[in-house]
Each structure stands twice: as structure tokens, then as C-alpha cells.
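Asker: Provided below are the primary sequence and the corresponding predicted coordinates.
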Amino acid sequence: MLPIIETRPRHPFAAVMALALLGGCTAAGGVDRPASASTAQCDTQSIDSRPGRIWWKEQSWRYASDADATAAYQAIATGSDPWPNWFTPSQQDLAVGTRFQMALGKGQPETSPGGFGTFDNIESVRDVRVHLAVEYAWKPDIDRVVTYEVIKTLPVKIGPIGPQADPHGCAWLPGRWSQLQMMVPSANRIDYLKVVAVRPIE
């Protein structure tokens, strides 16, 4: 079998990226390393940041040029789009009886749910960061998971979770689990739901 030859131009800082990747980080998603003085000022908008290098290795092949790939990454790093850039959600209704989970932070009552839930099983705070792509600034003290059940037809958008570049710990949060976005005002969300179970996570 003939070898596959890469014909696309390499990133101009490929050597730097390779050395940085070999130099050291942790598991996929990069959330295991605590924030330090060197990462506290992480410029996540730079393609040469740690999140940028991880994204480049995984996703740059999708783009015809380095410039297009860099622009796509920077759009992720500068925004907070909850969906992947290749996906456009459509609105639908969750039927009565449908259950989903949501991670809550300290001080957030179960009767005041956030806007997003998942059909995947949340087992740890790491799941919330890596697979649900919840940045530290959004929920710094996650301590429990709530299972909700729909009691009144609930308008939602459903799809995969888009990635985020988190300045805290200079982390790349890939997302990719399922998510639903409730399309009702925050003050009215609990009118559509009932709490089925609450359990701690760490």
C-alpha cells in the first residue's frame, strides 16, 4: 500500500507546535492541570496557544488553507456558540416524560435550572468540563447533577455540544456529548420540569 502524502501546506509554526505538544500536557481536553501563573494569562484566541494547538491537530484538516483553519479556530475561541460550527440546530418539542440531566453549581437551586441539559450520564466534574464544554467562569463550583423530567411539552434545540477554549488552565474543552437548549425564559423553565433525582459529583 502506498503511503498517504499530506499535500496541504503545513502550519507556519508546525515545529513550535510539535515541540509544545511533546513538552507536555495532560489528558485529552487538558483540564487535569491546575491553573498556574503561566496559564492564568492564556491567550486562547491565538492558534499557538495550548487550546489552539490541540484544535489544530484534530480539526485543521477540515479546511483548505491554514488561514481558513486559523479563522475557524479563532471564531470558536472568541465566541460562545454552544454548537459545533458544522451543525445548525432546529427547534423541536420534548415530550412529557422525557428525562435529562444537568450539572449545577453551589448556590444554584434545583428549582432554577440553567438553559442546557444533556441526555448523557454525567459522572464527574471532569465530564462537565470536557464532554459538556462548560468553562470554569460559567460554573466554577460544580457540585451535583440533577435529573429532570418534562411535565409540559418543552420547546428545545437538540444537537451535539460545540467545543470551547477556556482561559482557566489554558484548557481545550472538546464537548461532543448531546445537549438540549430550553427555548423558554429562565424564570419559566421549572414550570416545564420536575426534579426526579439529585446526586453529588466531584
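Answerer: Thanks, I have the structure now.
Asker: C-alpha only now, for contacts and for neighbours.
Answerer: OK.
Asker: shouldn't Gly105 be in contact with Trp138?
Answerer: No. With contact defined as CA atoms under 8 Å, Gly105 does not count as touching Trp138 (9.5 Å).
Asker: tell me which of these two has more neighbours.
Answerer: Gly105 (15 against 9; other CA atoms under 10 Å).
Asker: pasting the second one now:
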Amino acid sequence: MLGGMNAYHYAPNPLTWVDPWGLKGEEGTEVLALPAPKNSEPWMPGAPLISEPGPKGGMMIEMAMSPGQTRPGGWATTDNIPNVNYVRNELAVTPEFKPEVGTVQKFLIPEGVQIQRGTVGPQTFEGTVYAGGGSQVQILNYSDRAKLIPIGEPRPIN
């Protein structure tokens, strides 16, 4: 920030206002986000939920991928994903979250990446209940998704 006499020209209140994106404090610079899906508690009620850094040597996971998806998402499983039915039911991935599933990609979560792991909770979408019950791993920090190491080629599932 260049020096000057009027700090309020940049920040409306320099004691409380933070500008992480380098935007000027003007109307219309709000960051827009999609609303969170309703009724989407991802974890099984009453089941243990563990938050920890990835273990020494890393952790192998599988991730259901949409056709054309090249980057990892934030959710995976330590289970073997045999088919789309497993993704929909045991992993409770509704069409709202992922309209199509075409492949499974194995990844290594490097040691130290912050994760949560637990049991998939049930989801409901358009009157259909997706039971859950599979294992679930969440990569907590968005930037850590880029640290996941793909293992082999994606394998198609039906």
C-alpha cells in the first residue's frame, strides 16, 4: 500500500477490515459463494470422527470422479470402490453433489495433510435416501487437494 494521508481511502476501518484478495473497499467487491446444500450432514450421527494430520508414509484413498474431472475433490474413501452403486449408496454421493460418476482414481494423501475421517452419514435427495455407512476421508484444506499424488490411471466403473 502506498503511503498517504487517508488510510480510509483503502480500508473503511483499518483496525477490523481485512483485504486478503487485494481488493479495494468498495461496493460490489463481495466474494460470492454457492449456498451449502440443505440436509447434508456428511458424517454418520454418533459415529467417531477423527481429525488428524495424514499418517507417516501417507494414506491411500480412492476417489469417485465425474467424466472429465481431472483434479481431486475434497472427499474420498479408504474403501475399494467397485461400482457406481457403491458410490451412490455406501458413500452417499447424491446426484446433487456429483451428477455422473465415471471413474475411480487412487491417490496418496501425503504425510501431514490435515484430514478428517469417519463413517459416511445418510443423505436424502429428491425423496431418495442414500444410506451411507462407508468410510470417508475429507481433505480439510482446499489448497491441500493439489498435494494429492495420483497412483496409476483412473479405472472406469459402471
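Answerer: Sure, I can see it. None of these values were measured; they are calculated from a predicted model.
Asker: tell me how far the spatially most central residue of structure 1 lies from Trp177 of structure 1.
Answerer: By CA atoms, centre = their mean, structure 1 has its centre lying nearest to Ala133, at 2.0 Å. Distance of Ala133 of structure 1 to Trp177 of structure 1, computed by CA to CA, to the nearest Å: 9 Å.
Asker: between the two, which contacts overlap?
Answerer: Ile161 (CA atoms under 8 Å, 6 or more residues apart in numbering).
Asker: what does Met59 of structure 2 correspond to in structure 1?
Answerer: Per TM-score structural alignment, the equivalent position to Met59 of structure 2 in structure 1 is Thr98.
Asker: again but with Pro72 of structure 2, I slipped
Answerer: By TM-score structural alignment, Pro72 of structure 2 lines up with Pro113.
Asker: its match should be in a strand, yeah?
Answerer: No. Pro113 of structure 1 is assigned coil when assessed by DSSP: H, G, I helix; E, B strand; the rest coil, not a strand.
Asker: what about it, how many neighbours?
Answerer: The number of residues packed near Pro113 of structure 1 is 21, by other CA under 10 Å.
Asker: wouldn't it be in contact with Arg189 here?
Answerer: Yes. Pro113 of structure 1 lies in contact with Arg189 (CA under 8 Å); the separation is 7.0 Å.
Asker: relative to structure 2, what is the average displacement of the particular helix or strand that has Asp93 of structure 1 in it?
Answerer: Using DSSP states H and E, the element containing Asp93 of structure 1 is strand 91-94. After superposition onto structure 2, strand 91-94 of structure 1 sits on average 1.2 Å from its aligned residues (mean CA distance after the TM-score superposition for structure 1).
Asker: chain center to that strand, what's the gap?
Answerer: Offset of strand 91-94 of structure 1 from its chain centre (CA atoms, centre = their mean, to the nearest Å): 22 Å.
Asker: leaving out chain neighbours, which residue sits closest to Ile110 of structure 2?
Answerer: Residue 110 of structure 2: Pro, not Ile. Gly58 (4.4 Å; CA to CA, 6 or more residues apart in numbering).
Asker: with that, I have no additional questions.
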